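> coords please:
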Amino acid sequence: MAMTMKVYEVGRDGARRVVREEAEVAPLAEVEQSSRFPVCQCPRCLTEAPS
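Prediction:
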């Protein structure tokens, strides 16, 4: 069963801006059972040295 996702941001004034248009995504077949958050993959975190 596929799902759809649309990413947008909301400004302080309530204005919305679409960051990514609606796209169809497939859910994982098997979810990893963990209480930890996954490691961040954003460009800022990938380039900074860990503290």
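
> Please count neighbours and contacts with C-alpha atoms only from this point.
Fine.

> can you pull out the strands in the protein?
3-10, 16-25 (DSSP state E).

> possible to save the ones you listed as a markdown table with mean neighbour count and distance to Cys45?
Shown next, in a markdown table, are the strands of the chain (neighbours: other Cα atoms under 10 Å; distance: least, Cα to Cα, whole Å):
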| stretch | mean neighbour count | distance to Cys45 |
| --- | --- | --- |
| strand 3-10 | 10 | 20 |
| strand 16-25 | 11 | 20 |
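
> The structure of the following sequence is requested for comparison with the preceding one:
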Amino acid sequence: MTMTIKVYEVDRDGRTQVLRPESEVTPLEEPEYSHEFPACECRICVGGAS
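Got it, this is the predicted structure:
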């Protein structure tokens, strides 16, 4: 079974722009399981607040 995915962004005014056109993808048989969230990359966590 395949699925389709289309990647786009929406600006603050609601306009959309396609970043990657629609393409077919094959889903994983079993998703990766983890309770961990990825590390935060915001400027406060990475470099500290000024």
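
> before we move on, back to that, is it possible to export the strands of structure 1 to JSON lines including distance to Pro43 of structure 1?
Below are those laid out as JSON lines (distance: least, Cα to Cα, whole Å):
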{"stretch": "strand 3-10", "distance to Pro43 of structure 1": "18"}
{"stretch": "strand 16-25", "distance to Pro43 of structure 1": "16"}
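
> and the residue minimising distance to the centre of structure 1, what does it touch?
Geometric centre of structure 1, nearest residue: Val7, 8.2 Å, by Cα atoms, centre = their mean. Val7 of structure 1 sits next to Val18, Val19, Arg20, Glu21, Glu22 when contact means Cα atoms under 8 Å, 6 or more residues apart in numbering.

> mind redoing it with 6 Å?
Val19, Arg20 (Cα atoms under 6 Å, 6 or more residues apart in numbering).
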